Structure formats: C-alpha cells, structure tokens
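Student: Sequence and predicted structure, then a few things I'm wondering about:
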Amino acid sequence: MDITIHASVLPHDDPDASLVFYRDVLGFEVRSDVGSGKMRWITVGPAGQPSTSLLLAPPAADPGITEAERRTVAEMMAKGTYGWILLATKDLDGTFARVQAGDTEVVQEPTQQPYGIRDCAFRDPAGNLVRIQELS
C-alpha cells in the first residue's frame, strides 16, 4: 500500500490569530483560506513540502456535533487539551527563539528528554499544544 499523510487538522477559534502564528511565526505557507469570519478553513504547510499540510478549522462547523459537544470542545480548547501537533527542525534553539519572540505562550523551553529527544513546546492561539523536536 502506498499511503501518505496529506493533512492533519487542528481547531481554531480565531482564524486571524492562528494565521499569524502559523504563517508569520512558524513560517508556514498559506495554501488556501476559504470561508469568512470565524468560519474559515485555512490550509498551511511548511515551505518546500507541498504534499504535507495542516488544516486549521472551526470546530463548530461539523453539522453532526451537538450543542453540548460544542461546549465540551470549547472548554477543552480553552484548557489546551483538545488538539496538538508534533513538528521537527534541525535548529531547535533558533526555532525556539523565533517562536518565543512571536509573543507565544511557552509551555517548555528546549529540554533533553529522558526518552532521547530534545524538544520544546508552545501553545498556538487556540490553545493547541505545539511540540517541536530537534532532528539529529
């Protein structure tokens, strides 16, 4: 079987703030931005990797979600426990400095983990955990 990961999805509650974080702070390319107001679907991805994308989507857009589920999702997003993503870079210290300069909530400074990787963590504007590990 020949399967690749095309896109992964993270929720947003403020599309403009999410766009600034992923485009301006992380340096991702904007591949598409459709919808209006808070109901926008924004696809971003790392430069030079056109087949890998991240879709930033409004969590309330799913027509099958109940009002109680919407409240639960909103509560989890507010706590930062709903979505997360793991990224990788060859320059963890430089990337950390750039993201930290973007006035982003730092969860963990670059740290050597006991399981062998060195990484750091931030929260995006929607509260999603963004972990960045160092490639060797």
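Tutor: The structure has been received and is ready for your questions.
Student: From here on, just use CA atoms for contacts and neighbour counts.
Tutor: Noted.
Student: The residue lying closest to residue 14 once chain neighbours are set aside: what's it in contact with?
Tutor: The shortest distance from residue 14 to any non-neighbouring residue, by CA to CA, 6 or more residues apart in numbering, is to residue 38 (6.3 Å). Listed by CA atoms under 8 Å, 6 or more residues apart in numbering, the contact set of residue 38 reads 13, 14, 15, 58.
Student: wait, doesn't the first one sit right on residue 128?
Tutor: Put plainly, it is residue 13. No. Using CA atoms under 8 Å, residue 13 makes no contact with residue 128, being 10.7 Å away.
Student: does residue 123 really touch residue 132, like I thought?
Tutor: No. Residue 123 is beyond contact range of residue 132, at 11.2 Å (criterion: CA under 8 Å).
Student: Check it against this one:
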Amino acid sequence: MKIAMTSIHVDDQDRALRFYTDVLGFVTKHDIPMGEHRWITVVSPEAPDGVELVLEPAGHPAVRPYTEALVADGIPFTAFAVDDVQAEYERLTAAGVAFTQPPVAMGPVTTAVLDDTCGNLIQLVAM
C-alpha cells in the first residue's frame, strides 16, 4: 500500500491551479471537467509519477468551518518538503506570497507557513 493522492480543499479551483502551478511550481497532472467542478491534480516536477495533490472544491458544508478554524489558529493544513526553507521563503515572498510564519529553525527542522490564497495555510519543511 502507498499514498497515491492527497487532497486539499480550495475555495476557487482556477485560482488554486494558478497558485499551485505558476507560483509554487507544481505541474498539472489531471484537469478533467466533472460537471460544476473539475478533477484537478498537481505533482512535483521532481516526481511526476509521485503523489498527486487533488485541488478539491470546498463546497461541502463542513469544509469552511474546519478550514477557517485552522487558519484562525495558525495551523497549516498540510506540509511540503523543500531543500531550503529560507531560499523558498525569499523566492515566494518576491513573487508576492504572504507568509504567516517566516522561516524558524527548530532543532534539525526549519519551517515556514504561507497562505495559499485559497483558504489554507501551508507549511514548508526542510529537515
């Protein structure tokens, strides 16, 4: 058994796709119309056959209170591994990305937290 996909709820699939590809640098794997919404997945360009991130529409009534509570408490929904948190922080800040936590070293781990513009906080992590 292995993890093939994981989901993140987004309040706007078009904005999310632009952010996750044009800003963060992921690559679109699937973009399939499914009625009102689409089945959209993105992958790391370093692992095109790796884990897919599903940009899931946030239409279910439980999603908004859950994601708003996480954001209000400053809790990231998920984390992405990077080689150098400081370098990514500088690159993304220059691209206009808002961070709620700048890079912080915590022993062997450095983290930073960004706002994905689609209702979520995302943690960047380097070991």
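Tutor: Nice, thanks for sending it over. In this text, all values refer to a predicted model and were calculated from it rather than measured experimentally.
Student: Please state their TM-score.
Tutor: Superposed pair, TM-score by TM-score structural alignment, normalised by the length of structure 2: 0.82. Supporting alignment: 123 aligned residues with a CA RMSD of 2.3 Å.
Student: which of the contacts of residue 38 of structure 1 count as buried?
Tutor: 13, 14, 15, 58 (16 or more other CA atoms under 10 Å).
Student: Now, the contacts of residue 38 of structure 1 that are in strands?
Tutor: Per DSSP state E, strands hold no members of those.
Student: which residues touch the strand or helix carrying residue 68 of structure 2?
Tutor: Secondary structure from DSSP states H and E places residue 68 of structure 2 in helix 63-72. The contact list for helix 63-72 of structure 2 (CA under 8 Å, 6+ apart) reads 9, 58, 76, 77, 119, 120, 121.
Student: which of those are buried?
Tutor: Buried subset of the contacts of helix 63-72 of structure 2 (neighbour count, 16+ other CA under 10 Å): 9, 58, 76, 119, 120, 121.
Student: Kindly indicate which of those lies nearest residue 97 of structure 2.
Tutor: Comparing these against residue 97 of structure 2 with CA to CA places residue 121 closest, at 11.5 Å.
Student: Can you find the partner of the closest one in structure 1?
Tutor: In structure 1, the residue matched to residue 121 of structure 2 (TM-score structural alignment) is residue 129.
Student: secondary structure class for the equivalent of residue 21 of structure 1 over in structure 2?
Tutor: Using TM-score structural alignment, the partner of residue 21 of structure 1 in structure 2 is residue 19. Recorded secondary structure, residue 19 of structure 2: helix (DSSP: H, G, I helix; E, B strand; the rest coil).
Student: tell me the contacts of residue 19 of structure 2?
Tutor: 116, 117.
Student: Pull up the gap between it and residue 28 of structure 2, please.
Tutor: Per CA to CA, to the nearest Å, residue 19 of structure 2 is found 11 Å from residue 28 of structure 2.
Student: what does residue 50 of structure 2 give?
Tutor: Note on residue 50 of structure 2: its distance to residue 28 of structure 2, by CA to CA, is 12 Å.
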